[in-house]
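Asks: I'd like to go over a predicted model; first the sequence, then the structure.
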Amino acid sequence: MPKAIKLFVLYVDTFNRWVGRFAMQLLFVMGAVLLWSTLSRLFFNAPVNWALEMSQFLLSAYYLLGGAYAMQNDAHVRMDLFYSRLLARKRAVTDAFTIFCVIFFLGVLLYGGFSSTSYALQYNQKNYSAWSPPLWPIKIVMTFGVFLMLLQTISTFFKNVAEATGRSIQ
């Protein structure tokens, strides 16, 4: 494989590993937010109106920033009828072919993410709730997560091609 592809795979995999491990920590933050909400309601009789939305934002950031890391570790759910019976090289060929559907889907999703984020920034879009938070921060995180997933998908494609042709990507 060309050196540029090897460097692309190395940098994308390394960056997504760091982002994915950071995203794992968001579950603790979300737990703390929900715990604070429960404690404030039970002990202080003061319900917190922002906790539910904040936990939804944190969960969205968690799975969108962690998606590329999950793909890197082959942790996504896969419907398997014949796939596991194939040899490793044939699986790599199958993955290299079907990954174009994923790249197309992520491209459309990224386009929509840019459009939605641009709208949220331009008009200072807020959520219709009692808390009424601005939506641009979570939309930026979501669009960034889709972008990282697209980069990881391309990296995975290069790894599949390398495996299918019997070359090393490392």
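Replies: That came through fine.
Asks: For the rest of this, base every contact and every neighbour count on C-alpha atoms.
Replies: Fine.
Asks: For residue 158, give its distance to residue 3.
Replies: According to CA to CA, to the nearest Å, residue 158 stands 12 Å off from residue 3.
Asks: between these two, who's got more neighbours?
Replies: A direct count of neighbours by other CA atoms under 10 Å for residue 158 and residue 3 places residue 158 higher, at 19 against 10.
Asks: next one: stretch 80-91 to chain centre, how far?
Replies: Chain-centre distance of stretch 80-91: 26 Å, with CA atoms, centre = their mean, to the nearest Å.
Asks: can you list contacts of that stretch?
Replies: Defining contact as CA atoms under 8 Å, 6 or more residues apart in numbering, one finds that stretch 80-91 is touched by 163, 164, 165, 166.
Asks: could you redo the last one with a cut-off of 10 Å?
Replies: Stretch 80-91 is contacted from outside by 92, 94, 95, 96, 97, 160, 161, 162, 163, 164, 165, 166, using CA atoms under 10 Å, 6 or more residues apart in numbering.
Asks: Tell me the buried residues in whichever strand or helix holds the fifth one?
Replies: When elements are defined using DSSP states H and E, residue 97 is found to belong to helix 88-122. Of the residues in helix 88-122, those buried by neighbour count under the rule 16 or more other CA atoms under 10 Å are 89, 91-96, 99, 103, 106, 109-110, 113-114, 116-118, 120.
Asks: Structure two is appended below for comparative analysis:
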Amino acid sequence: MSPLFLIICHNAQPTLPILLRYYTMIETAIRRYCLAIHALVAFVGKSISYLMPVLAFVVAFEVFSRYFLNKPTIWAYDLSLFIFGYIAALGGAYAQQQRAHINVDILYNKVSPRMRSLFNIISFCLAIFFVAIICKMSIGKFEEALQFNYRRQSEWAPHMHHYWVMMAVASFMLGLQLSSDLLEEGFHLITGKTLLPDSIRNVEETPHD
């Protein structure tokens, strides 16, 4: 064995603990980021679910007013549309977190866990691209709605700027959740280990090996 090789190995030994320490620090930072995003998205998703009974009440009140009192309201239809839009959009990030979106799994379930992570990474990158476009367009629509005082073309004619604020916030939160999922799948693809505990999600999904 050459003296040069021994010198290189001797000098490289102290760097191994340093590399392991940096690896642990990076892994911890990524895990904390993902856990923070999961907590935020779960809070918003569960909070927005309380609008479901409000939506049911608005629809029921309109039915009662229209068919029993013969006095239909001018606001119930628009309000129910807004509430439904809030629930669907702001709940999108939580649905992504719980992996509740529809997945075409004909090929997906037949490949290895790491290959599934690769498929997920490609899907999440594409999703982040389109979500960024939606967020940018929503901000532009919000500015237009304020500038030109956009209203719904109905008898009640409510303002529309709040809706575009909601769309921008919803798309931004979905982008955050996708970034967390992207890091999680990338970590599994590289290391073969799961970054977050399986209990963080409520739905059943195929576990990583």
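Replies: That came through fine. Please read these numbers as outputs of a predicted model, since none were measured by experiment.
Asks: Now the TM-score, please.
Replies: Once superposed, the chains reach a TM-score of 0.94 (TM-score structural alignment, normalised by the length of structure 1), with 170 aligned residues with a CA RMSD of 1.4 Å.
Asks: about what we covered before: who touches both of residue 158 and residue 3 of structure 1?
Replies: With CA under 10 Å, 6+ apart as the test, residue 158 of structure 1 and residue 3 both reach 9, 169.
Asks: quick revisit: how much does the helix or strand just after the helix holding residue 97 of structure 1 deviate in direction from helix 88-122?
Replies: Scanning forward in sequence from helix 88-122 of structure 1 by DSSP H and E, the next helix or strand is helix 136-164. With axes from the mean of the first three to the mean of the last three CA atoms, to 10 degrees applied, the angle from helix 136-164 of structure 1 to helix 88-122 works out at 160 degrees.
Asks: what stretch of structure 2 does helix 136-164 of structure 1 fall on?
Replies: Using TM-score structural alignment, helix 136-164 of structure 1 corresponds to residues 161-189 of structure 2.
Asks: what's the mean distance for the matching stretch versus structure 1?
Replies: Mean deviation of stretch 161-189 of structure 2 from its aligned counterpart in structure 1 after superposition (mean CA distance after the TM-score superposition for structure 1): 0.9 Å.
Asks: The spatially closest residue to residue 163 of structure 2 that is not a sequence neighbour: which element?
Replies: Using CA to CA, 6 or more residues apart in numbering and skipping the chain neighbours, the partner closest in space to residue 163 of structure 2 is residue 82 (7.4 Å). Element membership of residue 82 of structure 2, judged by DSSP H and E, is helix 76-90.
Asks: quick revisit: look up how far residue 16 of structure 2 lies from the residue nearest to residue 163 of structure 2.
Replies: Counting by CA to CA, the gap from residue 82 of structure 2 to residue 16 of structure 2 is 57 Å.
Asks: quick one: which of those two has more around it?
Replies: A side-by-side neighbour count of residue 82 of structure 2 and residue 16, using other CA under 10 Å, places residue 82 first with 16 against 10.
Asks: Show me what the more buried one lines up with in structure 1.
Replies: Mapped onto structure 1 by TM-score structural alignment, residue 82 of structure 2 lines up with residue 57.
Asks: Distance-wise, check its match relative to residue 92 of structure 1.
Replies: For residue 57 of structure 1, the distance to residue 92 of structure 1 - CA to CA - is 35 Å.
Asks: Same check on residue 33 of structure 1?
Replies: 42 Å.
Asks: Equivalent analysis for residue 48 of structure 1, please.
Replies: 50 Å.
Asks: again with residue 44 of structure 1
Replies: Residue 44 of structure 1 is 57 Å from residue 92 of structure 1, where distance means CA to CA.
Asks: cool, residue 106 of structure 1 as well?
Replies: Applying CA to CA, the value for residue 106 of structure 1 to residue 92 of structure 1 is 20 Å.
Asks: re earlier: could you redo the contacts of stretch 80-91 of structure 1 as CSV and give each row distance to residue 134 of structure 1?
Replies: As requested, the contacts of stretch 80-91 of structure 1 are arranged in CSV below (distance: CA to CA, whole Å):
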residue, distance to residue 134 of structure 1
92, 43
94, 43
95, 39
96, 40
97, 40
160, 41
161, 43
162, 44
163, 45
164, 47
165, 49
166, 50
